[in-house]
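In: Predicted coordinates and the sequence they were generated for:
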Amino acid sequence: MDVVEILPRLCLLRFAVGQAYLWRDGDALTLVDAGARGAGAAIAGAVRSLGHDLADVRRIVLTHFHEDHAGGAGELAGLCGAEVLAHRLDAPVVRGEAPGPPPVFEDWERPLHAEAVKHLPRGEPRRPARVTGLCDGDVLDFGGGARVVHAPGHTHGSIALHLPRHGVLFTGDAIAASPVDGTVVPGVFNLDRDRVLASFRRLAALDTDVACFGHGDPVTARAGERLRRAAGTYEGSC
């Protein structure tokens, strides 16, 4: 796992598939997404390497239930005692109480998904004992007030997190950056592409300087402009 500083209080944690983000408010840490099954120990090591105790991790906010984002949440929460949060529609899947609906693949996505699965660990992840359900518009106590933005389409309960005071946006998989050239694009492996495009446009309209994606390199300056230009290329697609 690679640890990359994005801002003095923000680090990217990059896994074989996907990534998570660690936000710091003084000694208090918030993790956005938690990697796949088995990632908890690696994240704990990263927290210590940054000079923090595991107890400093106060919350783990999951942008959606997919394994590469939520699989490590139960393990890490068991190690540090952090609260786990997810949208109320995805929370039962994270808890293991309900199956997650599979993506509706476009033909060109199938080989990409098959390749990604090869890099994910097998077996059931450790489930969090408790998952707090979130709703659109909720404000969380980090980053000067992090606003939950419901961004459905990738999953029914996909969310983004917007930190208006800092101009930072965590998009989950509603938006991604191409690994080839960094082009900002809608996420793949969705339940409903039309809803993803609508979510893309909603997130692009926010006042954002730094955009952090679930896959691909973040945009670290004037991100709102980049997102709006990219969203404009999909006008009329849904």
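Out: In hand now; what should we look at?
In: Going by C-alpha atoms from here, please, whenever you check contacts or count neighbours.
Out: Noted.
In: Strands of the protein, residue ranges please.
Out: 2-7, 10-14, 19-25, 28-32, 57-61, 83-87, 132-134, 139-140, 146-150, 159-163, 168-172, 175-177, 184-186, 210-213 (DSSP state E).
In: Would you convert those into JSON lines that also reports distance to Ala231?
Out: Supplementary listing: the strands of the chain in JSON lines, determined by distance: least, CA to CA, whole Å:
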{"stretch": "strand 2-7", "distance to Ala231": "24"}
{"stretch": "strand 10-14", "distance to Ala231": "24"}
{"stretch": "strand 19-25", "distance to Ala231": "23"}
{"stretch": "strand 28-32", "distance to Ala231": "24"}
{"stretch": "strand 57-61", "distance to Ala231": "25"}
{"stretch": "strand 83-87", "distance to Ala231": "24"}
{"stretch": "strand 132-134", "distance to Ala231": "26"}
{"stretch": "strand 139-140", "distance to Ala231": "26"}
{"stretch": "strand 146-150", "distance to Ala231": "17"}
{"stretch": "strand 159-163", "distance to Ala231": "16"}
{"stretch": "strand 168-172", "distance to Ala231": "14"}
{"stretch": "strand 175-177", "distance to Ala231": "10"}
{"stretch": "strand 184-186", "distance to Ala231": "8"}
{"stretch": "strand 210-213", "distance to Ala231": "14"}
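In: Which of the ones you listed sits closest to Gly232?
Out: Among the strands of the chain, the nearest to Gly232 by CA to CA is strand 184-186 (10.9 Å).
In: then this one, side by side with the first:
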Amino acid sequence: MDALIEITPTVWQLPFPVGHVYVVALPDDGYAVVDTGIPGSAPAILDALARLGGRPEQLRQIVLTHFHLDHMGSAADLAAATGARVLAGALDAPYIRGTAPEPTPVPTPMELTLHERVMADLAAAGTPPLRHAEVDVVLHDGDTLDGWGETVRVLHVPGHTPGGIALHLPASRLLFPGDIIATSPDGGRVVLGPFNVAREEAIASFRRLAALDDVDTVCVPHGVPLRTGARDVLAAATPEKHWL
């Protein structure tokens, strides 16, 4: 059984070897998830929902920060099992739907080595093939999400993918950054996420997120969530030097 880690009284992390999922309790007795892991992760997500006392039909929203395999991988299965709406950035929606060819990242040599290792591990684990998903709601910079009980700001953060998004909850001082921000294994250092389609854009997006005043908790998809001193750690980051 996968661990379920409480981040706040309404947010839990469901860790996976590649691409964590976050479960959010909504005030109407419903739930949302941020990202869905690799293909085949839907049963673990539904199990986590059950452990929180939720039923499949209580999953209202599936928010995808971007189109990569470890984020949208189980969206189609999860939507089919629950009836939840899928929300994603407008520019990434065609790739999630499978109506346009995915843009290719421009990896550094270190990133290329990491990518080859990750893909080999997924193949060895028998990861099912990707199923594309319908996007019910396309999101743009400045949009807000309904039904969360507080303001949830959508931030367009391109560079990792063309239409990547982050979610900023100012009242909770919490950020879902997508793959723009990752952390070291001990959570003490933040780095620019690898495998970017436009590195300079990704760095600019990183700087935008790092400059947010009202953030104490950063729910990263890769690494350990930042739960204390997030502003200082983000201010000390040097994304220009990562993965060179």
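Out: Received, thanks. Owing to the predicted nature of the structure, the values given are computational and were not obtained by experimental measurement.
In: Put together a markdown table for the strands of structure 1, with distance to Arg195 of structure 1 and mean neighbour count on each row.
Out: Output for those, formatted as a markdown table (distance: least, CA to CA, whole Å; neighbours: other CA atoms under 10 Å):
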| stretch | distance to Arg195 of structure 1 | mean neighbour count |
| --- | --- | --- |
| strand 2-7 | 29 | 14 |
| strand 10-14 | 27 | 21 |
| strand 19-25 | 23 | 22 |
| strand 28-32 | 22 | 23 |
| strand 57-61 | 22 | 24 |
| strand 83-87 | 16 | 25 |
| strand 132-134 | 19 | 17 |
| strand 139-140 | 23 | 16 |
| strand 146-150 | 11 | 22 |
| strand 159-163 | 13 | 27 |
| strand 168-172 | 14 | 27 |
| strand 175-177 | 12 | 26 |
| strand 184-186 | 11 | 21 |
| strand 210-213 | 18 | 25 |
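In: how about these, which one is nearest Ser49 of structure 1?
Out: Using CA to CA as the measure, strand 2-7 is the one of the strands of structure 1 that comes nearest Ser49 of structure 1, at 9.7 Å.
In: if I line the two up, what does Phe176 of structure 2 land on in structure 1?
Out: Structural alignment (TM-score structural alignment) places Phe176 of structure 2 against Phe170 in structure 1.
In: Would you agree its match is in contact with His215?
Out: No. With contact defined as CA atoms under 8 Å, Phe170 of structure 1 does not count as touching His215 (11.0 Å).
In: Could I get the full set of helices for structure 2?
Out: Using DSSP state H, the helices found in structure 2 span residues 42-51, 69-72, 75-82, 93-97, 109-124, 199-210, 230-235.
In: mind checking which of those helices is nearest His140 of structure 2?
Out: Using CA to CA as the criterion, the shortest distance between His140 of structure 2 and the helices of structure 2 is 11.1 Å, found for helix 93-97.
In: Going by neighbour count, which residues in the closest one are buried?
Out: With burial defined by 16 or more other CA atoms under 10 Å, the residues of helix 93-97 of structure 2 counted as buried are Ala93, Pro94, Tyr95, Ile96.
In: mind giving me a markdown table with the residues you listed and columns for distance to Ala79 of structure 2?
Out: Formatted as a markdown table, the entries for those read as follows, by distance: CA to CA, whole Å:
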| residue | distance to Ala79 of structure 2 |
| --- | --- |
| Ala93 | 15 |
| Pro94 | 17 |
| Tyr95 | 17 |
| Ile96 | 13 |
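In: Check those residues against Gly73 of structure 2 and report the nearest one.
Out: Relative to Gly73 of structure 2, the closest of the buried residues of helix 93-97 of structure 2 is Ile96; by CA to CA it sits at 9.3 Å.
In: mind listing what the residue mapped onto that closest one from structure 1 touches?
Out: Matched by TM-score structural alignment, Ile96 of structure 2 corresponds to Val94 in structure 1. With contacts defined as CA atoms under 8 Å, 6 or more residues apart in numbering, Val94 of structure 1 is in contact with Phe65, Ala70, Ala86, Arg127, Pro128, Val131.
In: repeat that for 6 Å
Out: Val94 of structure 1 sits next to Phe65 when contact means CA atoms under 6 Å, 6 or more residues apart in numbering.
In: With Gly187 of structure 1 instead?
Out: Applying CA under 6 Å, 6+ apart, one finds that Gly187 of structure 1 lies in contact with Asp173, Ala174, Ile175, Ala176.
In: and stretch 3-17 of structure 1, how far from the chain's centre?
Out: Averaging C-alpha positions (CA atoms, centre = their mean, to the nearest Å) puts stretch 3-17 of structure 1 12 Å from its chain's average.
In: quick one: terminal-to-terminal distance for that stretch?
Out: Stretch 3-17 of structure 1 has an end-to-end distance of 14 Å (criterion: CA to CA, to the nearest Å).
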